[in-house]
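Asks: based on what follows, work out the 3D shape:
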Amino acid sequence: MKFDTATIMISEASDEFPPSSAAFYLYVDDADASMERALTAGAEKIMDAADMPYGDRQGGVRDRSGNIWWVSQRLSANPYF
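Replies: Reported below is the predicted structural model:
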């Protein structure tokens, strides 16, 4: 998977490398569109996209392997980042 200049390698589990759960926090240009793409691809929604008090629009999904993906869109300048 490639996100702007970052590349993340993911793969299916195998006998040699059994499944493990992970959590990812991704910043995207459009949280709602990214959530919709994830759900269309078979992810399970764990949190609707909503505006957060820290200036992000964020939603969450769980993929078929049990990994959690937090999808966030920066809505305003955040002094903490």
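Asks: CA only for contacts and neighbour counts going forward, please
Replies: Will do.
Asks: residues touching the residue sitting nearest the centre point of the chain, list them.
Replies: Taking Cα atoms, centre = their mean, the centroid of the chain lies closest to W69, which sits 3.1 Å from it. The contact partners of W69, taken as Cα atoms under 8 Å, 6 or more residues apart in numbering, are A23, F24, Y25, L26, G60, V61, R62, D63.
Asks: and this one, please, so the two structures can be compared:
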Amino acid sequence: MVVTPDHHHTVTPMLCVPDAAAAIAFYCEVFDAPEIFDRHVDEAGKVGHAEVLIGDSPVWIVDEYPEYDIHPPRGPAPVQMIVYVPDVDSVFDRAIAAGATVYHPPTDMPYGERNGRFDDPFGYRWSIRMRH
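Replies: Okay, here's the model as predicted:
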């Protein structure tokens, strides 16, 4: 039996970024996501652990820790974050205004979804989706 903390799911992503404080601000703004965990900041000022809640899913955010082999993406991340939202266009617009770059603008898809994809300033690609 898998036992997870109350606000977690079986799979919870941990994003390593080059500037965790800036990433937290970005994700909170773009996704209207609250920070749900008291940030652990080490003596050097690096974020060792923080959590934001995107929809009903916690996302962990940490700074780079080479001594523990924790690194941000070097080039495009090999994983894409898929997030279902009530309004693709407003989330997408907030992301671009906050510094993300357009990968694919919001488009109605033949399989009944509207989606758009952007690359955040920290190396991750996000696919923002909603059902029609």
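Asks: TM-score for these two?
Replies: Overlay of the two chains. TM-score (TM-score structural alignment, normalised by the length of structure 1): 0.80; 75 aligned residues with a Cα RMSD of 1.5 Å.
Asks: on that earlier part again, make a PyMOL selection of the buried ones in the contacts of W69 of structure 1.
Replies: Buried residues among the contacts of W69 of structure 1 (16 or more other Cα atoms under 10 Å), as a PyMOL selection:
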select buried, resi 60+61+62+63
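Asks: which one of the contacts of W69 of structure 1 is nearest A41 of structure 1?
Replies: Using Cα to Cα, D63 is the member of the contacts of W69 of structure 1 that lies nearest A41 of structure 1, at 8.9 Å.
Asks: residue in structure 2 paired with the closest one?
Replies: Using TM-score structural alignment, the equivalent of D63 of structure 1 in structure 2 is D120.
Asks: list the residues that contact that match.
Replies: Applying Cα under 8 Å, 6+ apart, the residues near D120 of structure 2 are A95, G99, A100, T101, W126.
Asks: could you measure the alignment partner in structure 2 of I10 of structure 1 against Y103 of structure 2, distance?
Replies: The alignment partner of I10 of structure 1 in structure 2, by TM-score structural alignment, is I61. Distance, I61 of structure 2 to Y103 of structure 2, by Cα to Cα, to the nearest Å: 22 Å.
Asks: more neighbours, the two?
Replies: Shown here are I61 of structure 2 and Y103; by other Cα atoms under 10 Å, I61 has more neighbours (24 against 14).
Asks: host element of that one?
Replies: Using DSSP states H and E, I61 of structure 2 sits within strand 57-63.
Asks: what is the burial count for the equivalent of P19 of structure 1 over in structure 2?
Replies: Aligned by TM-score structural alignment, P19 of structure 1 pairs with P72 of structure 2. For P72 of structure 2, the neighbour count with other Cα under 10 Å is 20.
Asks: is P72 of structure 2 in a helix, a strand, or coil?
Replies: Put simply, P72 of structure 2 is coil when judged by DSSP: H, G, I helix; E, B strand; the rest coil.
Asks: now do L39 of structure 1
Replies: L39 of structure 1 ends up helix, using three-state DSSP.
Asks: any idea how far L75 of structure 1 is from the residue nearest to it when sequence neighbours are not counted?
Replies: Spatial nearest neighbour of L39 of structure 1, chain neighbours left out: K45 (6.9 Å); criterion: Cα to Cα, 6 or more residues apart in numbering. Distance of K45 of structure 1 to L75 of structure 1, computed by Cα to Cα: 21 Å.
Asks: noted, bye for now.
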